[in-house]
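1. below is the sequence, then the predicted model.
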Amino acid sequence: MRLPGGTISAAQLHALADAAEACGDGDLHLTSRGNVQLRGVTRPSLAARLADAGLLPSPSHERVRNVLASPLSGVRGGLADVRGLAGALDFALCSAPELAALPGRFLFAFDDGRGDVAGEGADVCWRALDSGTGTLLLAGGDTGRRVARADAVAALIEVALEFCRIRGSAWRVAELDDPAWRRTPVPRVEVSVPVGLIERDGGFAAGVVPRFGQLSAAQARALAEFGTALVTPWKTVVLPDVPADVFERLGFGGEALGTTACIGRPGCAKSRADVRADAVFRPGLRAHFSGCERRCGKPSRSHVDVVAEAGGYRIDGRWVPLDELKGNL
């Protein structure tokens, strides 16, 4: 289920929790694009449930509704408020029949100037320079084109339409050789992922970290008690307006952010191991455990690469047996 800007209402969280229990494995799986997956779907009625919840506004465009936005925008920090831009882009995207042909990997982003989602590999991104103006990024590089916030949605749609026209066999902007799409590389900013209780004007927000980016249906319903939520590309959830005792009331969300993993066995037939059972947690350790070379769910930030092989794991290219895994991380 694609969530432009990561935004999901309380009613939609309840609907997904119900759908996960009725049609899938009972859990909501967060993705590195700020979306939600339901797994183990073997029973009917899922599409009808999603449509009723407003989560399937355009079946023809569903694959291409990939939009990130700075999750703390309008809550704390940032140069501009990008709230509302993702929803406006989604509407414009679904209103353009020709954009249904975009590759499903094409990614849009709105960065409020702090550099958080600008570093997540978007094909086209508007990044704020001040409250009313931003720069247009293509595949993470600066085009030098300055765009008013009011024109940001139109500019991103313009890029998507032109990409569809010239792309040939390219799936991503980075694959284009056309000199008209040249851009200046932008240094990557190491941004702190919003975690824990976050002070904001007049109250608090919260960054909730489910282990492995996985929420049970009960946990999703608990989040919904605090209103609209924002799913981030770091497999966390931001609650924009909460009381100071939010974590006591939730009863979860205090996991250290660092170790991530693909679904592994038994959820994926290609995985060589139950990577989530083997994963190592240690304060300060940033590692991603993959069941095979596809490295599904790999974070964009720097991390230790841990890939399953027969009898052990390859850690940043060095093989170690399973019983020595902890000592080598």
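-> Arrived safely, thanks for sending.
2. from here on, contacts and neighbour counts on C-alpha atoms
-> Fine.
3. now G140: closest residue in space that isn't a chain neighbour?
-> If the residues on either side of it in the chain are set aside, G140 comes closest to G121, at 6.2 Å by C-alpha to C-alpha, 6 or more residues apart in numbering.
4. D316 now?
-> Among residues not flanking D316 along the chain, D305 sits closest, at 5.0 Å (C-alpha to C-alpha, 6+ apart).
5. how much space between the one you found and T232?
-> Relative to T232, D305 is positioned 21 Å away (C-alpha to C-alpha, to the nearest Å).
6. neighbour count: the two, which is higher?
-> The residue with more neighbours, out of D305 and T232, is T232; 28 against 18, by other C-alpha atoms under 10 Å.
7. residues contacting the nearest residue to the more buried one once chain neighbours are set aside?
-> Distance criterion C-alpha to C-alpha, 6+ apart; nearest residue to T232, sequence neighbours excluded, is G34 at 4.6 Å. Neighbour list for G34: R2, L3, P4, G5, G6, L68, V231, T232, P233, W234, K235 [criterion: C-alpha atoms under 8 Å, 6 or more residues apart in numbering].
8. three-state assignment of the last one?
-> It refers to K235. Assigned by DSSP: H, G, I helix; E, B strand; the rest coil, the conformation of K235 is coil.
9. I'd say it and T31 touch.
-> Yes - the pair K235 / T31 is scored as a contact, 5.7 Å apart, by C-alpha atoms under 8 Å.
10. what residues does A160 make contact with?
-> The contact partners of A160, by C-alpha under 8 Å, 6+ apart, come to L99, L102.
11. is it correct that it falls within a helix?
-> Yes - the assignment for A160 (three-state DSSP) places it in a helix.
12. measure it to L99 for me?
-> 7 Å.
13. another structure for you, compare them:
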Amino acid sequence: MPPSPSTRSQAAAPPLRDRGDACPGALRLHQAADGHLARIRLPAGDLTVRQASALADVADLLGDGHLSLTSRGNAELRGLAEDCGGRLAALLRDAGLLPSERHERIRNILASPLAGLDRHTPSDVRRWARELDALLCASESATALSGRFLFVLDDGRGDVAAFGGDVSLLAEPGADGNGDEEAGADGNGDGEPGADGNGDRTGPAAGALLRVGDDPAALRIAGPDVPRAALAAAEAFLTAAAASGSGAWRVRELPDGHGLTARDVAEALRSAGIEAAYVAEPPTPGARTSPPYAPSYAPPYADSATPGIVEGPDGDRALSVLAPLGRLSVAQWRLLTTIADADGSGALRLTPWRGIVLPGLPAATASDRLTELTAAGLITDPASPWHRLGACTGRPGCAKSRTDVRADATAAVAAGTTVPDEAPTASPPLGLPVYWSGCERRCGHPHGTWVDVLATAEGYRVALVEPDTAPTGAPTSAHTAAPPPPAQ
């Protein structure tokens, strides 16, 4: 039977935090059932070929020979020895992946993966992400942010705007309304890629709309001020959190009477010398034909979560692939790195859909390279049953999991479905993500509407989760499949 209808529950009161968050990092390792885990923050998911190669080496030398991709476009190493921290840090530092040890866990910057790669999209969010990262790493006050605080920079297509950022920025198009200005991503007008080698080729945005938490209002910020405004908004949150005494890790956790709104941030921006215009009803991300987007800004946009070939300006192509259940072997990772180095722009972009984008390939080789990646076991076809299918770590890697959800999900795919039910009608609504979780924490679950496959003591429960459904709440009506094996 299909997933049951979702139910909406009362919003929970904000928690009171009496300690810092326990999010793992590159220096703070987490002890898991399969060894220690390190999470490497990659702002905007950006990696050079050299950095990607270094991660492969680390996974081979110190880890279990695999890399995991997270829902924030970061990378995780598993199976690490308890005493490898010093050697791990040295390898990451040499590769430029630890620009500031005191800030490494707070470099949570998510950006539209295809910005500047497909037609008519401003690439500025990638540059803004790099500038914001530099500002974060230079800020003493920013060290007080939690490892869960999230910056989101959307290029205007709306692909990452709904990812629940604490500070979210939505790029607005340039003067001609479609982002087609002739200046290159480096702002020098020559139409060439920026100096970082990311292959950005489209023109600049006029600026961005800044939002904090769930406040529907926004602030219009001029392009050159966007990175500074994002940092100032985060600092305003820290001030509000300190005044509330709640120890809040995120904007949504601020208690009533101490919340942070766009108007509050506007005052902080003015104090920092940043102009901001209040916008009570900002446009919906992705609504290309609504002001301020001109009708000419309405061509189809590539779906950042869809695998395949992305057509870009000047005959360039980008390859977008997904990792089955978010895990890659070192061999798969090295193949991606080789293609990026030989045919691409020398860069890789990790996506929050546990995928990888390779920018800057010539049209003549893109198809053959995609075939190579298919043969290597990566997801390259939107029709693949692995597309939009995810799972938490499960057993044996996580002691809290009730079962090996990855093995069970793999068995379901082999049986021709993506949910744990023998009935031929057991299929999720078309196009929705399906996520298998070994316990109620549902680590790494999707955003928005998704199909929840939860292992319980009685069996798997399948239900539809919608934006206002509490992820940790048990649905009042759900389908129960065969029970998973007992926890060991």
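-> Here it is on my side, so go on. If you're wondering where the values come from, they're calculated on a predicted model, not measured in any experiment.
14. show me what the residue nearest to G140 of structure 1 aligns to in structure 2.
-> Alignment note: G121 of structure 1 maps to G164 in structure 2; criterion TM-score structural alignment.
15. repeat that for V307 of structure 1.
-> Aligned by TM-score structural alignment, V307 of structure 1 pairs with L454 of structure 2.
16. by how much does the strand or helix carrying its match deviate from structure 1 on average?
-> Assigned by DSSP states H and E, L454 of structure 2 belongs to strand 450-456. Once the two models are superposed, strand 450-456 of structure 2 sits on average 0.9 Å from its counterpart in structure 1 (mean C-alpha distance after the TM-score superposition for structure 1).
17. quick check: next helix or strand after that strand?
-> Scanning onward from strand 450-456 of structure 2 (DSSP H and E), the first element met is strand 459-465.
18. list the contacts for the residue nearest to W128 of structure 2 when sequence neighbours are not counted?
-> Spatial nearest neighbour of W128 of structure 2, excluding adjacent residues (C-alpha to C-alpha, 6+ apart): P227 at 5.6 Å. By C-alpha under 8 Å, 6+ apart, the contact list for P227 of structure 2 reads W128, A129, E131, L132, L135.
19. doesn't A229 make contact with the first one?
-> Meaning W128 of structure 2. No - here W128 of structure 2 does not reach A229: they are 10.6 Å apart, not a contact under C-alpha under 8 Å.
20. so the two - more neighbours on which side?
-> Each of W128 of structure 2 and A229 had its neighbours counted (other C-alpha under 10 Å), and the higher figure belongs to A229 (28 against 22).
21. where does the more buried one sit: helix, strand or coil?
-> On the basis of three-state DSSP, A229 of structure 2 is classed as helix.
22. for P433 of structure 2, see how far away it is.
-> From A229 of structure 2 to P433 of structure 2 the distance is 33 Å (C-alpha to C-alpha).
23. which residue comes closest to L117 of structure 2 once chain neighbours are left out?
-> G312 (5.3 Å).
24. alignment lookup: the one you found to structure 1.
-> Aligned partner of G312 of structure 2 by TM-score structural alignment: R200.
25. burial count for the aligned partner of E175 of structure 1 in structure 2?
-> Counting by TM-score structural alignment, E175 of structure 1 corresponds to E253 in structure 2. Neighbourhood size, E253 of structure 2 [other C-alpha under 10 Å]: 19.
26. rewinding a little: residues shared between the contacts of K235 and T31 of structure 1?
-> G213.
27. and the strands in the stretch 351-488 of structure 2, which stretches?
-> Using DSSP state E, counting those that start in this stretch, the strands of the stretch 351-488 of structure 2 run over residues 355-362, 389-391, 434-437, 450-456, 459-465, 479-480.
28. winner for burial among these?
-> Mean neighbour count (mean count of other C-alpha atoms under 10 Å) peaks for strand 434-437 among the strands of the stretch 351-488 of structure 2, with a mean of 28.
29. and that one, what does it pack onto?
-> Secondary-structure packing of strand 434-437 of structure 2 (3 or more C-alpha pairs under 8 Å, 6 or more residues apart in numbering; DSSP states H and E): strand 389-391, helix 405-414, strand 450-456.
30. spatially nearest residue to A174 of structure 1, not counting backbone neighbours?
-> A139 is the one closest to A174 of structure 1 (C-alpha to C-alpha, 6+ apart), at 5.5 Å.
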